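K.L.:
okay, predicted coordinates and the sequence, questions at the end:
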Amino acid sequence: MPNPLKYNKTFDELNEEEKKLLQINKKTIADFVEQSSSISDVNYATRNAHAKTYAVAKGIFRIEPDIPESLQPFFDKEKFDLTIRFSNAQLKIKNTKKDIPAYGFAVQIKDESGALLANYPLVNFPLFPVQSVSLFLKLFSSINRLYMKQWSSLFPMFIQMIKMLPSLLTADMLRNMLKLIRKRNDFILSFDYYSVGAYRLGDHMIKIKLSPSLVDKNTGRRQKIKDSLKNYLQKNDFTADVLIQICYDLKDQPINRLNVEWKNSPFIKIGEVQIAKNSLLDFRNCNTELLSFNPFESKIFFQPVGKIQKLRDDAYKVSVQTRRKINKLLHGKNS
């Protein structure tokens, strides 16, 4: 294999128009979170994405004993402690038996002293349909406003969605959408989960895939997703392989084209995520709901790479700060 391509901060840089649109987007995020309890009809402020929590659990990240020598400095212990949040991508919490199959598997990794090493918000779809930063910011701002019943944003949202169509029509996007449609009724723990964008691993840049082992896709077909997940994790151990791809060439492994899969970069197994049965936490506890899985809170050499990824930094910060402020006030009133 060729030498890995080195991280450069130019991968993350936004232009002036994108920076202005980001400021507007941040305001809509704060406004959404402030109104989120009424939007979702719950008694707390929710996240601005992946609002619905299915479960939160403790786990272990066990490192492969024979990982490549170049990766060993980043994984210098046999195992690391995990907190894992299972969620749905929708902005609004709906009390329905069947949710759209857009699932989150957010992983928080800590060392033996409890210090945060990395956050990885993984999802069950490997690609991202919007390539233009400006288009994404305009679209997301319009969606936020629409949830807040600002109906004037409806037409701008449709315009941005039409502009997004060409990036939905890549062979990789179409293949993965068809795959998701076929699997739409499958059990949440039977899906593979992906980092979508790239992350640093020191000077390297990687993508992450989590691939579950021995999970029956038909589990809990007649139950609500939350109930089927809770029942499974109370009675069964869960194991998933953790695999990475390394960026060697931007032509085959593009950083800022998120609607195509990386090619000519083999998956390398670096360890396993393990959840022992009956390791669930009370996700309704206020402190659990205040958890943040912001990947930019990670150590610098584990942080996200790319322009779309960079947007998440400010978005997460605004969402978390607003959510924590409101929920701490609510928690104080109820204590």
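P.N.:
Yep, it's here.
K.L.:
every contact and neighbour count from this point should use C-alpha atoms.
P.N.:
Fine.
K.L.:
so what's the residue nearest the centre of the chain up against?
P.N.:
Nearest to the geometric centre of the chain sits residue 121, at 2.9 Å (C-alpha atoms, centre = their mean). Contact analysis of residue 121 by C-alpha atoms under 8 Å, 6 or more residues apart in numbering lists 104-107, 195, 293-295.
K.L.:
what about those, which are in helices?
P.N.:
Residues of the contacts of residue 121 located in helices (DSSP state H): none.
K.L.:
what lies in contact with stretch 22-29?
P.N.:
Stretch 22-29 is contacted from outside by 48, 137-138, 140-141, 144-145, 311, 314-315, 318-319, using C-alpha under 8 Å, 6+ apart.
K.L.:
switch those over to CSV; also include neighbour count and distance to residue 276.
P.N.:
Below are the contacts of stretch 22-29 laid out as CSV (neighbours: other C-alpha atoms under 10 Å; distance: C-alpha to C-alpha, whole Å):
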residue, neighbour count, distance to residue 276
48, 25, 30
137, 24, 40
138, 20, 42
140, 16, 37
141, 23, 40
144, 22, 38
145, 20, 41
311, 20, 35
314, 16, 34
315, 21, 33
318, 21, 34
319, 25, 31
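K.L.:
on that earlier part again, for PyMOL, what selects the buried ones among the contacts of residue 121?
P.N.:
Burial among the contacts of residue 121 is assessed by 16 or more other C-alpha atoms under 10 Å; the matching PyMOL selection reads:
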select buried, resi 104+105+106+107+195+293+294+295
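K.L.:
okay, one more to line up with it:
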Amino acid sequence: MKLPIAHHPKFDSLTPRENDLLEQTLTTVSKFVNKSGKISTVKYSTRDAHAKSYSYLKGRFIPSKDENLKEFFPENEYNALVRLSHANLKISKSDRQLPLFGFALKIDDDSSTIANYPLVNFPLFMTKSVSVFLKVFMAINRFFAGSIVTKPFQAFKILISGVPMAFETMNWSFVSAIRNWIKSFKYFILARSYYSVGAYRLGNKIIKIKAIPLQFDPEFSTGISVLEDVKSYISKNDLKYKILYQIAYEEKYQPISNLTKDWRKTDFLDFGIIECKEVLEETNLELEQLSFNPFDSKKELQPVGKIQQIRKKVYERSIETCNHSNEKI
């Protein structure tokens, strides 16, 4: 019987060059967030990714009876909060954007956060290279935060920096994921599956998770907005998502650092159920300041991998700058 891959700090370790690029990137994150209120159609500073919130859903998480979960989720149920968002850095009034959605899940008891899982509706990442990602991300931040004069140059840098990604995504996993994404292009936001993309700890094990709607209408729409679609749907239906997880046993088939490929030859196991019956008041500053940072989770449930470590620093700098800027409002 194969043993699960054990968590080890080596999965998270950045090289000196990667750390240097990360520090440069964090400077651009601060500049973008400080200017985000002027860039977007809101009067407050926003996150540096998934800036646009569609709605917040309140519900509960019912963990499965899986032996692997009992240590971390011993109770029968927990509070759950879901933030539905769009991946764009810039907030616009229009909902006519590419369907790149976020489903950030917060699981807590009455005293503290147990786990945050930011999920998205595309299962893979466009690069396994920390350096490539940071160069592209820096260029994007500079494009949005810079003046009109510098935008053509930054647009060119985004294009040049992103060239390696085109080659990295030439694999069957990525092509298959693109095909599935296109098939569900016009689906209602709550009719989609959502994925962790990166890996997470489950104690000493390493896992990936995904959320699948148990019942849904792909064509559900009010014709007004995503928010109104969500409110209308939940007023008439109980929203339930089944959470599944995979365990890493062999890096050849379950690559922890290469996020351009899916995990094969490892079963999906039952993690639990998310039930949501309430849409919270329309997006306000208090809700926007909530953290869905997965590194706020219990240590034994936190993310694993180099790209995840970058996300940690970006999350922290983004929220820190955002909250500081919004204190002045």
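P.N.:
Arrived safely. From a predicted model like this one, the values you see are computed outputs, not experimental measurements.
K.L.:
what range does the strand or helix carrying the residue nearest to the centre of structure 1 cover in structure 2?
P.N.:
Using DSSP states H and E, residue 121 of structure 1 falls within strand 116-123. The alignment of strand 116-123 of structure 1 onto structure 2 (TM-score structural alignment) covers residues 113-120.
K.L.:
average gap between that stretch and structure 1?
P.N.:
When structure 1 is superposed, stretch 113-120 of structure 2 averages 0.7 Å from its matched positions, counting by mean C-alpha distance after the TM-score superposition for structure 1.
K.L.:
which SS state does residue 138 of structure 2 fall under?
P.N.:
Recorded secondary structure, residue 138 of structure 2: helix (DSSP: H, G, I helix; E, B strand; the rest coil).
K.L.:
and it, what pairs with it in structure 1?
P.N.:
Counting by TM-score structural alignment, residue 138 of structure 2 lines up with residue 141 in structure 1.
K.L.:
ok, so of the contacts of stretch 22-29 of structure 1, who is nearest residue 8 of structure 1?
P.N.:
Comparing these against residue 8 of structure 1 with C-alpha to C-alpha places residue 311 closest, at 16.9 Å.
K.L.:
show me the contacts for residue 196 of structure 2.
P.N.:
117-120, 123, 208-210.
K.L.:
looking at structure 1 now, which of these still hold up?
P.N.:
Contacts conserved in structure 1 for the contacts of residue 196 of structure 2, using both residues aligned by TM-score structural alignment, their matches' C-alpha atoms under 8 Å: 117-120, 123, 208-210.
K.L.:
ok, the residues you listed vs residue 154 of structure 2, which is closest?
P.N.:
Taking C-alpha to C-alpha as the measure, residue 154 of structure 2 lies nearest residue 120 of those, at 26.6 Å.
K.L.:
pretty sure residue 267 of structure 1 contacts residue 244?
P.N.:
Yes. With contacts counted by C-alpha atoms under 8 Å, residue 267 of structure 1 reaches residue 244, the gap being 5.4 Å.
K.L.:
just to revisit the earlier point, so which of the kept ones among the contacts of residue 196 of structure 2 comes closest to residue 86 of structure 2?
P.N.:
Set against residue 86 of structure 2, the nearest of those by C-alpha to C-alpha is residue 120 (9.2 Å).
K.L.:
which non-adjacent residue is nearest the closest one?
P.N.:
Nearest residue to residue 120 of structure 2 in three dimensions, chain neighbours excluded: residue 102, at 4.4 Å (C-alpha to C-alpha, 6 or more residues apart in numbering).
K.L.:
go on, residue 256 of structure 1?
P.N.:
Take residue 256 of structure 1 and drop its neighbours on the chain: the residue closest to it by C-alpha to C-alpha, 6+ apart is residue 306, 5.6 Å away.
K.L.:
circling back: which among the contacts of residue 196 of structure 2 gets closest to residue 80 of structure 2?
P.N.:
Using C-alpha to C-alpha, residue 117 is the member of the contacts of residue 196 of structure 2 that sits closest to residue 80 of structure 2, with 11.0 Å.
K.L.:
from residue 29 of structure 1, how far out is the match of residue 138 of structure 2?
P.N.:
Distance from residue 141 of structure 1 to residue 29 of structure 1, counting by C-alpha to C-alpha, to the nearest Å: 8 Å.
K.L.:
what does residue 186 of structure 1 give?
P.N.:
Per C-alpha to C-alpha, residue 186 of structure 1 is found 32 Å from residue 29 of structure 1.
K.L.:
neighbour count: those two, which is higher?
P.N.:
residue 29 (24 against 17; other C-alpha atoms under 10 Å).
K.L.:
using the three-state scheme, assign that one.
P.N.:
Three-state assignment for residue 29 of structure 1 (three-state DSSP): helix.
K.L.:
repeat for residue 145 of structure 1
P.N.:
Under three-state DSSP, residue 145 of structure 1 falls in the helix class.
K.L.:
my guess is it meets residue 155, correct?
P.N.:
No. Judged on C-alpha under 8 Å, residue 145 of structure 1 makes no contact with residue 155 at a distance of 11.6 Å.
K.L.:
in the stretch 1-150 of structure 1, which spans are strands?
P.N.:
For the stretch 1-150 of structure 1, applying DSSP state E, counting those that start in this stretch gives strands covering 52-63, 79-88, 103-110, 116-123.
K.L.:
reformat those as JSON lines; add distance to residue 69 of structure 1.
P.N.:
As requested, the strands of the stretch 1-150 of structure 1 are exported to JSON lines (distance: least, C-alpha to C-alpha, whole Å):
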{"stretch": "strand 52-63", "distance to residue 69 of structure 1": "13"}
{"stretch": "strand 79-88", "distance to residue 69 of structure 1": "17"}
{"stretch": "strand 103-110", "distance to residue 69 of structure 1": "21"}
{"stretch": "strand 116-123", "distance to residue 69 of structure 1": "20"}
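K.L.:
nearest to residue 287 of structure 1, of these?
P.N.:
Of all the strands of the stretch 1-150 of structure 1, strand 52-63 comes closest under C-alpha to C-alpha, at 11.7 Å.
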